[in-house]
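*Asks:* what's the 3D shape of this:
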Amino acid sequence: MELLVKHDLIYGQLMEVIEPHLIERYNKALEAFGLPGTKLTRFRIDMTGFSPEIAEEMDDQQYLDPNAVNRRFIILTPAQESLPVVHTSFSNTGSLMHAFFQANRRAIHAVTIRDVLYGEIGEDVAQVEDIEDLLSIQEVNFHVLTADNMLGKAEELRKLCDRLLGSPNAWRDDAMIDRMVELAKETGDIRQNDLVPDQVVFRHEAFWSGHFGGIFVFLDGKSTTVICDPQAPGFRRSRPWQVSYIPLDDHERIFEFLRRTGRIELPHASWIEQSGYIDHRTDMLLLSLIRKHDPDVRFDRVDAIWLQTWIHRNAKAVTEDGGYPFLQSADRHIRAEGSFPVDDADAKDLFLLVRAKPDHEDCWLTNRLLSVLVPSDFVSRFVFDKQGFYEHYESYSEDFRAHVVKTLSNTYLRDKKAFRRRLYGFEEEENDA
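*Replies:* Have a look, this model is predicted:
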């Protein structure tokens, strides 16, 4: 992973914490969770407060996610809102945190001037044992605390203010007035600084979960579609009248579901030609074939001429795989006819030619599913499914790792927004890294 760290391909864009008072506050939150405080004098955090350095110090990557549900968070500063989420069991953790920041910006800003906000994203289950546990999560409740009880003091001061204004003789209570002055010294003027979060309950929309090898949950009105390994506990057992279950290897049904619900863009020249999508998929596919059939190749030598030579020399393997001939045929057909007849092709091949509809609310989740179904495309995997990318990266040779890092650095990292706009048709930033 050192090469990924060096090129900001893992744990990139995190916020460094070096101020002693912030480290002290972070430790108070850790101790409130029953965890030992850190001895580090410098570490980085993501939007949720997760730190890769502290995880390494504790030898526990799950220290803020002990049961892979009811995720904990630590907020030291409002600036965390712009950070990615680098460690999570749910794909929508980032969007839920972002919604919490947006809904409670004033309170977060006011509290973190003097204190730390911490707590957990509370869900209706304490432990995930089967798919039904995941489907039972309809909304989440942010349980918010402060290390120095800033929220409690603000609430106490608010009640005393109400009493002072509502009771005719309350101003004669010297002990109450002294208490109000004491509290105001810590909380400030709560009429100007709203210390209590306004909204803590949020809907739990469509998501990916890392449980049971990875589960995709899509919502369409009152119906739910689950896509995962059919060996996952609870598959096809929960609410069959409301929940549709599709095995992850049933490409035909997955493609039909995505097409029927309007989540994918079918292969049309209007976006295929200007995006360079087929050229990109072709390059990724060929690199995957080379790794499979010629693992000792030096990838620093690979260029367009070298690739053509390799294709000619390995024509049998390329033909048997079928992906490269399919892409070449589809490219010619789209250029000539303006579209590709999807009903005449195998769904496994069609996943090479489609992308999520950029304006659909599930576009990131859909592209994540597509990246899982097209594992040869390590660039798309990195963009939409970093956990999956890092797992695959571990299986790469040192030479191919260097090539992957170089490719990502020269394409995606050079200008993320422009790259996403061209290849996937949208610019929205997802909070992960």
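*Asks:* contacts, neighbours, all on C-alpha from now
*Replies:* OK.
*Asks:* Could you double-check that Val342 lies in contact with Leu350?
*Replies:* Yes: with contact defined as Cα atoms under 8 Å, Val342 and Leu350 form a contacting pair (7.0 Å).
*Asks:* so how far is His392 from Ser288?
*Replies:* Shown here: Ser288 relative to His392, a distance of 12 Å by Cα to Cα, to the nearest Å.
*Asks:* Please say which of those two ends up with more neighbours.
*Replies:* Each of Ser288 and His392 has its neighbours counted (other Cα atoms under 10 Å); Ser288 has more, 17 against 13.
*Asks:* show me the residues around that one that make contact.
*Replies:* Shown in contact with Ser288 (Cα atoms under 8 Å, 6 or more residues apart in numbering): Ser376.
*Asks:* can you confirm it is in a strand?
*Replies:* No: the assignment for Ser288 (DSSP: H, G, I helix; E, B strand; the rest coil) gives helix, which keeps it out of a strand.
*Asks:* How many residues are close by Ala107?
*Replies:* Other residues close to Ala107 by other Cα under 10 Å number 19.
*Asks:* what about the residue nearest to it when sequence neighbours are not counted, which SS state?
*Replies:* Once flanking residues are discounted, Ala107 sits nearest to Leu195: 4.4 Å by Cα to Cα, 6 or more residues apart in numbering. Secondary structure assignment for Leu195 (three-state DSSP): coil.
*Asks:* before we go on, could you also do this sequence so I can check it against the first one:
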Amino acid sequence: MKRLIQHGLMFGGLFEVASPALIERYNRALEHLTGKRTTLDHFHIDLSGFSPEVGDELDDMDYLNPGGCNRQIILLSTRQREAPLLEMKFSTSAQIIRDFIARNEAQLFTLTARDAVAGELQNSVYSVADPAHLLDIRTVTVEADTTTGVVRDAAKLDTLIRRFREEEDAWWDDVLVSKMIGLAQATGDVTRAPVTFETASFQQDDFWTAHHGGVYVFRSVGSKAVLANRPFPAPGIEVIDLSMRNVVATFLQMNNLVQPIVEGRGVAAADILREKLEHLAIDALGHAGHLPDAVSDRALRRAMQVHAAVLPPEVHALGAMLAWAEGRGAWPRIDSANPAYFHTLRAAPGPLRDLTNMLLAELAPQDFRQLHICHKPLFYARYAASPDTLKTWVAERLATDYAADRDGVWAHLYASDVTHPVPKVQKRVKGPWG
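*Replies:* Prediction:
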């Protein structure tokens, strides 16, 4: 993974923890949640407070997510919302944490100036050993407080203030007044600066989970279904095997979840098809051991010519579509029986866009750029198992074709109206381990 880290394609954009004050706050929260502490004097944390360096030190990459069901969080700053979420088990976790930070930004800004905020994303289940239990997940609630319990104490103080105002002889209740003063010393004036979090409960109708080989749950669509790599019995809902391509394609079309990735001729459409074709060729040549050592467009074209026999049918199908986009050929018929079918689709606009793009990336994993953008867990797993030369090509191509302008590439590939090609300028971002 060293190449990805060097190019800022892995562990990039994390929040740096280097000052003694932040490290001590992190350790207080870590001990509060897990009973453990770190001896590191410099590390990085993600959106949830997970640190790959601390996980490496503790020899436990799930130290904030035991069981992979109810993720714990450590917030040192509201700026963590700009960081990615690592070791993702549920596709909705990142947005839930960002929404929680956005809803409570003022309170979190005040509280994290003095202490860490620790908490948990609480599902309605505590174990998913049985895959059918995934369907019992309906809501996720964020519960959080400082390590010293300021939010808890503020709630107590608020209750006592109401008693003081409503009870007729409260002025003479020395015990009540003493409790109020003691709590106020820890919480401040909660009447002027409330120390409470907006209750953050999130409906979980649609999500992906890494459990049980990867499962997609779609419950807000007209034809509800679960799509799984390892199908399992589930009462009241259809379970589709992801290997049944025709059935998956029918489900996506029936629920209007997808659209063609190119809908007309032109330079932008041709660029998308050419790039996807090259990515598929790189993947095939790399696994066949025919990629040249030097990463260049000319070397790739030469390898594709010399080793055309190892190129998969998907490359030829996309080549025919590219010829049509450039006005050099007829429109090719590519249906769900064609191995290139899912390479020709992207998610339709709407609330299920990201989940659908994630599913499409898994159905067409040879396009490593789409996989990196839409399904990072699967990308990292495939990358780790790739030949060394292929790793070099993938890292270099992502650095020049994606990391240079992430937002521009996303719009180029997935926006409803693509109008311009993507700039190719290399940019590196430092992260953990340099």
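*Asks:* care to give me the TM-score?
*Replies:* Scored by TM-score structural alignment, normalised by the length of structure 1, the superposition of the two chains gives a TM-score of 0.89; 417 aligned residues with a Cα RMSD of 2.5 Å.
*Asks:* re earlier: more neighbours, Val342 and Leu350 of structure 1?
*Replies:* Taking neighbours as other Cα under 10 Å, Val342 of structure 1 and Leu350 compare with Leu350 leading, 23 against 14.
*Asks:* the helices in the stretch 201-350 of structure 2, which residues?
*Replies:* In the stretch 201-350 of structure 2, the helices defined using DSSP state H, counting those that start in this stretch lie at 245-254, 267-288, 297-306, 313-325.
*Asks:* Put together JSON lines for those helices, with distance to Leu359 of structure 2 on each row.
*Replies:* Output for the helices of the stretch 201-350 of structure 2, formatted as JSON lines (distance: least, Cα to Cα, whole Å):
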{"stretch": "helix 245-254", "distance to Leu359 of structure 2": "10"}
{"stretch": "helix 267-288", "distance to Leu359 of structure 2": "17"}
{"stretch": "helix 297-306", "distance to Leu359 of structure 2": "28"}
{"stretch": "helix 313-325", "distance to Leu359 of structure 2": "18"}
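*Asks:* Glu362 of structure 2 is nearest to which of those?
*Replies:* Glu362 of structure 2 lies closest to helix 245-254 among these, at 11.9 Å (Cα to Cα).
*Asks:* helices and strands around that closest one, which ones?
*Replies:* Where contact means 3 or more Cα pairs under 8 Å, 6 or more residues apart in numbering; DSSP states H and E, helix 245-254 of structure 2 is packed against strand 238-241.
*Asks:* which bit of structure 1 covers the strand it packs on?
*Replies:* Aligned by TM-score structural alignment, strand 238-241 of structure 2 falls on residues 244-247 of structure 1.
*Asks:* what's the mean distance for the matching stretch versus structure 2?
*Replies:* Aligned to structure 2 and superposed, stretch 244-247 of structure 1 gives a mean residue distance of 1.4 Å (mean Cα distance after the TM-score superposition for structure 1).
*Asks:* Can you give me the buried ones in that stretch?
*Replies:* Within stretch 244-247 of structure 1, the residues that count as buried by 16 or more other Cα atoms under 10 Å are 244-247.
*Asks:* Among these, find me the one that's closest to Phe218 of structure 1.
*Replies:* Top of the list for closeness to Phe218 of structure 1, among those and by Cα to Cα, is Ser244 at 9.8 Å.
*Asks:* Grab the nearest non-local neighbour of that closest one.
*Replies:* That would be Thr225: by Cα to Cα, 6+ apart, it lies 4.7 Å from Ser244 of structure 1.
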